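Q: I'd like to go over a predicted model; first the sequence, then the structure.
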Amino acid sequence: MGLTKEQQADLYERLIQLKEDVKGSKKKEESMLVESSEISNGVGNHIADHGSIYLDRMTEQTLDQVDDQLEGEIDAALKRMEDGTYGICEKTGKEIPYERLKAVPYTRHSIDAKKNEETTQDPNEFDRSFSDQMRDLTNRETMDQMHSDTYERLEEEQDVDVDEEK
């Protein structure tokens, strides 16, 4: 049956709007980063304040990664529109219903393919991944490493605060 020109135009507009929303979200996060940087430059901040700032920055980095991934999916969907493969499931080769595309315009898979993927996944995969991450977090060598850019920046700010007090 395929998508009508009106449906395809509607989905194109949705993808463009989603992309603009993601870019707008990134700009907000950048301004929040500047604000938290200004707070961290204060003299005599309590160590808990620095911990909160660190957590905020880590959250922002995670959200940036999610936004980047979503933007990549949107770009891929726009490319599929150009190629004429938009709306065709990459796993089954069948058409993806308009209702699904309207709900998730950047989707690559039909609902049946997605359900099949979810039921064939190893249910213990998440548990193993979580256990591996926790083992890394509790590994003394990992805990003692302070190599993140954020941590180094906080350490530099702390050193500046100490020098100013002298």
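A: Right, received. Where do you want to start?
Q: Going by C-alpha atoms from here, please, whenever you check contacts or count neighbours.
A: Fine.
Q: distance of the most centrally placed residue in the chain from Glu164?
A: Geometric centre of the chain, nearest residue: Val66, 0.8 Å, by C-alpha atoms, centre = their mean. Applying C-alpha to C-alpha, to the nearest Å, the value for Val66 to Glu164 is 39 Å.
Q: Could you do Glu118 as well?
A: Distance from Glu118 to Glu164, by C-alpha to C-alpha: 56 Å.
Q: Run through the helices of this protein in chain order.
A: For the chain, the helices defined by DSSP state H cover 5-40, 47-83, 98-103, 111-120, 125-138, 140-144, 149-165.
Q: wait, which of the ones you listed is closest to Thr92?
A: helix 111-120 (6.8 Å; C-alpha to C-alpha).
Q: list the helices and strands the closest one packs on?
A: Helices and strands touching helix 111-120, as assessed by 3 or more C-alpha pairs under 8 Å, 6 or more residues apart in numbering; DSSP states H and E, are absent.
Q: Show me which positions of it end up buried.
A: Of all the residues in helix 111-120, those buried under the rule 16 or more other C-alpha atoms under 10 Å are Ala113.
Q: ok now that helix, how far from the chain's centre?
A: With C-alpha atoms, centre = their mean, to the nearest Å as the basis, helix 111-120 stands 23 Å off its chain's centre.
Q: ok, and what's touching it?
A: Cys89, Lys91, Thr92, Ile96, Arg100 (C-alpha atoms under 8 Å, 6 or more residues apart in numbering).
Q: A further structure is provided below for comparison with the first:
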Amino acid sequence: MSLTKEQTQHLYHKLLDMQKELSGEKKETESMTEEVGELSNGVDNHMADHGTLVTDRMTDQTVREIDRELLEEINHALQKMKDGTYGVCEKTGQDIPYERLEAVPYARMTVEAQADMEDELDAPSFEREFHEQVKDLSNKETVDQKSSQTYEILDREQDSK
């Protein structure tokens, strides 16, 4: 079922509002040297002050990167509207339900196709091994026993030294 003209118009305006909000003027933060300079002028500086400053800076950069990526997705959706391909799953070619587009107007795929794609992007092997080790440690049968996978790995590492 294709989107109605009213639904498309509603989603178009929703995308424009999101685009305007993300493209609006952002508060420019002080440069790192200015912020550090303020801290270094004081007598009672604490390392935590510098740590907080760095953490705040990293948080700001992360938020800006997420906003930039979201803006790219919104622009892509607006381009698809111009091309007449908006609301069509990029993976399956099926119509994306209006309810999904209402929730995520820049969605490129149906929920099912998105889930399939995320399943295909399997976790890296080190991450999978980590989860197995954590699961192994929480297994009541292996707690306090040297038969767990984690103990085996630690024993191998000690033997190699």
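A: Ah, there it is. No experiment lies behind these values; they were computed from the predicted model shown.
Q: Arrange the contacts of helix 111-120 of the first structure in JSON lines, one row each, with neighbour count as further columns.
A: Formatted as JSON lines, these follow (neighbours: other C-alpha atoms under 10 Å):
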{"residue": "Cys89", "neighbour count": "20"}
{"residue": "Lys91", "neighbour count": "13"}
{"residue": "Thr92", "neighbour count": "12"}
{"residue": "Ile96", "neighbour count": "22"}
{"residue": "Arg100", "neighbour count": "15"}
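Q: What is the nearest of these to Ser31 of the first structure?
A: The closest of the contacts of helix 111-120 of the first structure, once distances to Ser31 of the first structure are taken by C-alpha to C-alpha, is Arg100, at 34.5 Å.
Q: quick one: that closest one from Gly24 of the first structure, how far?
A: Applying C-alpha to C-alpha to Arg100 of the first structure and Gly24 of the first structure gives a distance of 25 Å.
Q: before we move on, what about Gln133 of the first structure?
A: On the measure of C-alpha to C-alpha, Gln133 of the first structure and Gly24 of the first structure end up 32 Å apart.
Q: ok, now Leu15 of the first structure?
A: 14 Å.
Q: quick one, which of the two is more surrounded?
A: Ranked by neighbour count (other C-alpha atoms under 10 Å), Leu15 of the first structure and Gly24 place Leu15 first, with 22 against 12.
Q: how many other residues sit next to Lys19 of the first structure?
A: Quick note: Lys19 of the first structure (other C-alpha under 10 Å) scores 19 neighbours.
Q: thinking it is in contact with Gly72, fair?
A: No. Taking contacts as C-alpha atoms under 8 Å, Lys19 of the first structure lies outside contact range of Gly72: 9.4 Å.
Q: which residues are common contacts for those two?
A: By C-alpha under 8 Å, 6+ apart, no residue touches both Lys19 of the first structure and Gly72.
Q: Just give the nearest non-adjacent residue to Glu73 of the second structure, would you?
A: Computed as C-alpha to C-alpha, 6 or more residues apart in numbering, the closest residue to Glu73 of the second structure that is not its neighbour in sequence is Tyr106, at 6.0 Å.
Q: Can you report how many residues lie near the one you found?
A: Neighbour tally, Tyr106 of the second structure, other C-alpha under 10 Å: 25.
Q: Lys20 of the second structure now?
A: 12.
Q: Asp159 of the first structure now?
A: Asp159 of the first structure, neighbours per other C-alpha under 10 Å, totals 11.
Q: likewise His76 of the second structure?
A: His76 of the second structure: 16 neighbours (other C-alpha under 10 Å).
Q: ok, now Ala107 of the second structure?
A: Using other C-alpha under 10 Å: Ala107 of the second structure sits among 22 other residues.
Q: show me what contacts it?
A: Ala77, Gly87, Arg100, Leu101.
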